[in-house]
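J.: Need a 3D model of the following:
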Amino acid sequence: MCSQDRPALKTENCKLNPVLLDALRQKKKTIAVIGLGYVGLPLALAFARQFRVIGYDISAERVALMQQGEDPSRELSADAFVGTDIRFTANPDDLRHAHFFIIAVPTPIDDYKVPDLRFLQRASDEVGRALKPGDYVIYESTVYPGCTEDDCLPILEQTSGLRLGPDFKLGYSPERINPGDKARTLVDILKVVSGSDAGAANVIAAVYGRIIRAGIYTAPSIKVAEAAKVIENTQRDLNISLMNELAIIFDRMGIDTHEVIRAASTKWNFLPFTPGLVGGHCIGIDPYYLLYKARQLGYDPQVIHSGRRINDAMPAYVATKLLQKLLQHGKNPRQTKVLIMGLTFKENVSDIRNSRVADLVQELMNYSISVHLVDPHASPNEVARSYRMTLLDTPSAQYDAVIVAVGHDVYKSLDIAYFRSLMNGSPILLDLKGLYTLNGETDIDYWRL
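T.: Sure thing, here's the model as predicted:
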C-alpha cells in the first residue's frame, strides 16, 4: 500500500511509471550514481546487482582503482564488485546515457563553518547537461531543508533547458550509511525517500525498494526528508555535547564520568551516550547546515550552537588537561614527546575527514610538545595531504604520555603494561574513549573523559 503513515511502505500496488521501471529492470535504461565515496560507491554497487549502472566520480585516480575492483575508501572488499553491472567513469559525458540520476557528493563546510555547496553545484550542472525528458534526479547529499529545490533545481533547469514536472522529476533520499558497521549495511537500514510529486515519490520508492531489504518510508515532501536527515545528526551532536560538558564538570568533582553513565544506564529510559571528540563528515558538519538556514530565516538557534561550541572546544580541553599533567609531573612541555593513537573520525574506518584528533595534534604543538601519530586504518598519504602530518608505522618508545583518541578494535585488547612499556618515568595515559580499566596499578597517571 502507498500510505504515508506507515514506517515501511510497500510499493508494488502503487500507480507507478511502468515505462521507466520496466526499462530499468530490463536494462534498457541506466542508473547513474554521481560521487563514489563512502555513500555513493556502496549504493552504486547495490543497484548494479539489479540494474545497469554508471558510477561517476571526478577523481580519475579513484575511478582507476574501482575499475580494478578496489574501494579507495577501503570500506568494501573486492567481493562487493563481483556480479555487478557497473561501468566506472570520470568522464561527465558518459552521464548522457543515464536516465535515473543519484547525486551523492560531499557537502562540507568552509573555514567559516558556512555550507560549501560547490560539489553539489558542480554535480547538478553535470547532471543538467545530461538530463533528458522523462529523467529522474535524486539527491542523497546531506543539506539544509530547501536546498534541493531552492539551490539545486534552478541549476538543473537552467543547464538542461527542461522544467520540473512536465519534463523531469526530482527527489531526495537521505543517505544512512554507517561507516565501519558490518552488521547494518546499506540494504539493512530503512530508507527514507521523497519526490517532487506523489507519482515521482512512488517511482523513487519502487526503484530503491529493489535493493533495500529493511523497507522504504516515503516522506510527504522533499523538505521533510531533508530536515529528517539533518536532525538525525544534530540530535546525536547535542547528546554528545551534553556528555562532554558533564565530563568537564565531573572531572572538577573528581568523579569518573563513565562510572556515572554506567550507574545512570540502569534506568530503562536513560540514553548512554559517551563523551569524546566529535568529527567526521556527518555529526560534526550537519548541524552547521541547520544553523545556516535558521539564521537566513532570522532565527539564531541557541541549543544547537551551544552544542557545537562545546564539541568544537574539546580538542583544546584535552590538550590543556595533558599540559596540566605534564607540569604536575615536573615535565617541561618543550622537552616532551607524546604519542597519539588513532586519527580517523571514528573506530575501525579509514575516513580522516574533519578529524578532531588533527585539531588535538595542533593544540599540543601550540605548546611546543613533540607529537607522534599512529593509526592502523588511516592512509599515510591522505594524512600528509590533508593535514601535513606524518603517520608512523609503529610507535617508538620513551614517550612522556600516550593519548588513545580512537577506539579501534585493535586498541581494545591492549593492557596497561603495554602502555607502560612505551613510556619513560611518570607515565601518563589519556584514554579518550574509556577503553581501559586500572587494576590496582598506581605507577601510571590514568585519565579518561
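J.: rest of the way, CA atoms for contacts and neighbours
T.: Will do.
J.: pull the longest strand from the chain.
T.: strand 423-431 (DSSP state E).
J.: Can you name the next helix or strand after that strand?
T.: strand 445-448 (DSSP states H and E).
J.: chain center to that following strand, what's the gap?
T.: Chain-centre distance of strand 445-448: 29 Å, with CA atoms, centre = their mean, to the nearest Å.
J.: For residue 196, which non-adjacent residue is closest in space?
T.: Excluding the flanking residues, the one nearest residue 196 by CA to CA, 6 or more residues apart in numbering is residue 170, at 5.2 Å.
J.: The one you found contacts residue 131, correct?
T.: No: counting by CA atoms under 8 Å, residue 170 does not reach residue 131; the two are 11.6 Å apart.
J.: Distance of the closest residue to residue 188 other than its chain neighbours relative to residue 224?
T.: The spatially closest residue to residue 188, leaving aside those adjacent along the chain, is residue 214, at 4.9 Å (CA to CA, 6+ apart). As for residue 214, its distance to residue 224 is 20 Å (criterion: CA to CA, to the nearest Å).
J.: Alongside the first, I'd like the structure of this one:
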Amino acid sequence: MMSLYQKIINRQEKISLVGLGYVGMPIAIAFAKKAEVIGFDVNTAKIALYKSGIDPTNEVGNEAILNTTVEFTSDEKKLREAKFHIVAVPTPVNKDHTPDLSLIESASHTLGRNLAKGSVVVYESTVYPGVTEDICVPILEKDSGLKCGVDFKIGYSPERINPGDKMHRLENIVKIVSGMDQETLDTVANVYELVVEAGVYRAQSIKVAEAAKVIENSQRDINIAFMNELSIIFNRMGIDTKAVLEAAGTKWNFLNFYPGLVGGHCIGVDPYYLTYKAEEMGYHSQIILAGRKINDNIAAYVVENIVKQMIKANKQIKGSKVAILGVTFKENCPDVRNTKVVDIVRSLEEYGMDVKIVDPIADQEDLWQEYRINVCKIEEVVGMDAVVFAVAHDEFKSLDLKNIKKMFKSRSLESVAEATDAQVGSRQDNCVLIDIKGIFSKKEAEGLNYLYWRL
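T.: A predicted model of the protein is given here:
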C-alpha cells in the first residue's frame, strides 16, 4: 500500500496550508515546487492579492506569487481535497499577557469540519507544551467526528522563518519535526525534507518540539533584556553602550546581542506562553518575566530620553515637531504587529507633540487598521525639532548625516543673535537626533553638532 508521503510526491494527494501570513505563505510557495498545494486563509482581501500575483509580506516577492501553482482560496471546503495539513496561524497574547489561542482554535474548528480520514495535521504555531494534544486535538475530533490516532494523526513542527531575513529562509534552517507515533514522525519528516535543504531534527515528542520553540525566543528575549539593562546603566555613567559591546565582542565566546525595542509576534510574545504554563504548574518565573518587564518598558525609557534631549536643546515640548523614521517591528519587514514604535508615537502625542511617521516598507493598510496611523514621505519631513530613527531599514542606513540636517528647523538669524555666546557654542544647531538602533556614527553626528542619543 502506497504511503501518504509517496502519494504526495506522486501528486495524488495534496498539502494544505491553513493561514497564509509571513510564515504560512512562504511554506506554501516552497511546497508547491514539489507537490499539489492548497493555500487557505479566511482573509479574502489577502487571497485576492495573492491571486493577482502580489506579495504584501515581501517574503518571496511578487514574481514567486505570480508563478506559483498554489491554489489560493478562502473556501474552507477546498481543505477536503488535502490529506496533509499544516496550520500556521498567529498565536498572540491578550492585554494581560495570557495566551490568546482563539486563532489556533478557530483554525482547528475550520480544519475539523473538513478533515478526511487518513489525514495528518501538523501545527506550526508557537504554543506552550500541551496545546497541540490537549486543546487542538479535542476540537479536531469533535468537529470531524473522527478519532485521533485511528482516523487521523497529528504532529508539530515549529516555524523558524525570520520575517525580513533574506539569509535565513525555510530552506536553509534545520526544521524540528515531531509526531504522535513513529509512523507519523516519519511521514512529517519525509514531507518537510522535500523543501528543507538543511534537513530535519526529529524531536522525541510533540511536547518537546513545542517547548523547544518557545524557549528559542525566550532565550533571545532575555539576552536583549540584558543589553537593554546595560544601556540604562551605561547611559547613567555617560558611557556609550555600542562602544562597550564592540570592545567586549572581541572575546571569542561573547554573544553578540544589542539593545533595542522588542516587538513583533515572536520574541515579545512567546515567553509569556512559557511563563503562563509555568504558573499553571505552580512555578512563578523569575528570569523570564524580569526580562519581559525590562523589554516591555524600553519604549517608555526611549521617550523619557527623547524629552530630556529636547529640553537640553531648549525645545518647547508641547507643539514641537518630531519625525519617527520606521514603525515596523523590525528592519526590512512590512509587519507592524505588536510594534513597540507605536508606544513611542502615542507617548510623544500625549506630550502634545506633532508626530510625523515615515516608513516606506510598512504595510500601510495594517498600520491604519490596527493603529489608525498614516505615514508620510521622507521629503515631507521638514522643520523638525527632533528626528528619531526607530527602525534600521536599509533605506534609512543609506541616508547621510549632512542631508538629515535638512529635516530640522533652520534657526533664524534673529534667534541666533538673541542667543548668548554660551548657548550658540554649546549647541549650534539644536538638532536632536535619536538613533535607537545605532545606525550612525556617534562621533560623526556630534562632529556635525547634533544632540545625539542612542540606546
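J.: Work out the TM-score between the chains.
T.: With the length set by TM-score structural alignment, normalised by the length of the first structure, the two chains reach a TM-score of 0.94; 433 aligned residues with a CA RMSD of 1.3 Å.
J.: list the buried ones in the longest strand of the first structure?
T.: 423, 427, 428, 429, 430, 431 (16 or more other CA atoms under 10 Å).
J.: Go ahead and confirm the last one touches residue 404.
T.: Going back to what we said before, that points to residue 431 of the first structure. Yes: using CA under 8 Å, residue 431 of the first structure is in contact with residue 404, at 5.1 Å.
J.: State the span of the second structure onto which stretch 177-187 of the first structure is aligned.
T.: Mapping stretch 177-187 of the first structure onto the second structure (TM-score structural alignment) gives residues 161-171.
J.: From one end of the matching stretch to the other, what's the distance?
T.: Start-to-end, stretch 161-171 of the second structure (CA to CA) is 9 Å.
J.: Off-centre distance for that stretch?
T.: For stretch 161-171 of the second structure, the distance to the chain centre is 12 Å (CA atoms, centre = their mean).
J.: How about stretch 384-403 of the second structure?
T.: With CA atoms, centre = their mean, you get 21 Å for stretch 384-403 of the second structure.
J.: Near the residue nearest to residue 188 of the first structure, how many other residues are there?
T.: Other residues near residue 214 of the first structure come to 15 when the count uses other CA atoms under 10 Å.
J.: Aligned to it, what sits in the second structure?
T.: By TM-score structural alignment, residue 214 of the first structure lines up with residue 198.
J.: Tell me if I'm right that that match and residue 173 touch.
T.: Yes: Residue 198 of the second structure sits in contact with residue 173 when judged by CA under 8 Å, with a separation of 5.7 Å.
J.: So which residues of the second structure form strands?
T.: Under DSSP E, the second structure gives strands at 14-18, 36-40, 71-73, 82-87, 119-123, 152-156, 175-179, 200-202, 321-325, 354-358, 386-389, 431-435, 450-453.
J.: Where does the fourth one end up in the first structure?
T.: Counterpart in the first structure of strand 82-87 of the second structure, with TM-score structural alignment as the criterion, is residues 98-103.
J.: for the first one, same thing?
T.: Using TM-score structural alignment, strand 14-18 of the second structure lines up with residues 30-34 of the first structure.
J.: roughly how far out does that stretch sit from the chain middle?
T.: Counting by CA atoms, centre = their mean, stretch 30-34 of the first structure comes out at 21 Å from the chain centroid.
J.: same check, this time on stretch 348-358 of the first structure
T.: That offset, for stretch 348-358 of the first structure, works out to 10 Å (CA atoms, centre = their mean).
J.: Find me the equivalent region of it in the second structure.
T.: Against the second structure, stretch 348-358 of the first structure falls on residues 332-342 (TM-score structural alignment).
J.: Show me what that stretch is in contact with.
T.: 56-58, 163-165, 261-265, 299, 326-329, 361-363, 366-367, 371, 390, 392-394 (CA atoms under 8 Å, 6 or more residues apart in numbering).
J.: what does stretch 361-377 of the second structure give?
T.: 56, 326-328, 332-336, 342, 356-360.
J.: Just tell me what residue 37 of the second structure corresponds to in the first structure.
T.: In the first structure, the residue matched to residue 37 of the second structure (TM-score structural alignment) is residue 53.
J.: what's the distance between that match and residue 436 of the first structure?
T.: Counting by CA to CA - residue 53 of the first structure and residue 436 of the first structure are separated by 46 Å.
J.: higher neighbour count, these two?
T.: residue 53 (28 against 18).
J.: you'd agree that one is up against residue 46?
T.: No: Residue 53 of the first structure lies out of contact with residue 46 (CA under 8 Å); the separation is 9.7 Å.
J.: all helices of the stretch 51-200 of the second structure, in order?
T.: Assigned by DSSP state H, counting those that start in this stretch, the helices in the stretch 51-200 of the second structure fall at 62-67, 102-113, 131, 137-144, 182-193.
J.: again, but for the stretch 201-350 of the second structure
T.: Using DSSP H, counting those that start in this stretch, helices in the stretch 201-350 of the second structure cover 206-237, 241-248, 270-280, 287-296, 298-312, 341-350.
J.: Residue 183 of the second structure pairs with which position in the first structure?
T.: So residue 183 of the second structure corresponds to residue 199, using TM-score structural alignment.
J.: I meant to write residue 47 of the second structure there.
T.: So, by TM-score structural alignment, residue 47 of the second structure is matched to residue 63.
J.: can you pull the contacts of its match?
T.: Here residue 63 of the first structure is in contact with 56, 57, 88, 89, 90 (CA under 8 Å, 6+ apart).
J.: what about the last one, distance to residue 61 of the first structure?
T.: Spelled out, it's residue 90 of the first structure. 9 Å.
J.: So these two - more neighbours on which side?
T.: residue 90 (19 against 11).
J.: which residues sit against the longest strand of the first structure?
T.: 322, 325, 329, 397-405, 419-420, 443-449.
J.: please redo it, this time with the cut-off set to 6 Å
T.: Residues outside strand 423-431 of the first structure that contact it (CA atoms under 6 Å, 6 or more residues apart in numbering): 398, 399, 400, 401, 402, 403, 404, 444, 445, 446, 447, 448.
J.: Among these, pick out the one closest to residue 243 of the first structure, please.
T.: Proximity of those to residue 243 of the first structure (CA to CA) peaks at residue 448, which lies at 12.8 Å.
J.: What's the match for that closest one in the second structure?
T.: Match for residue 448 of the first structure (TM-score structural alignment): residue 454.
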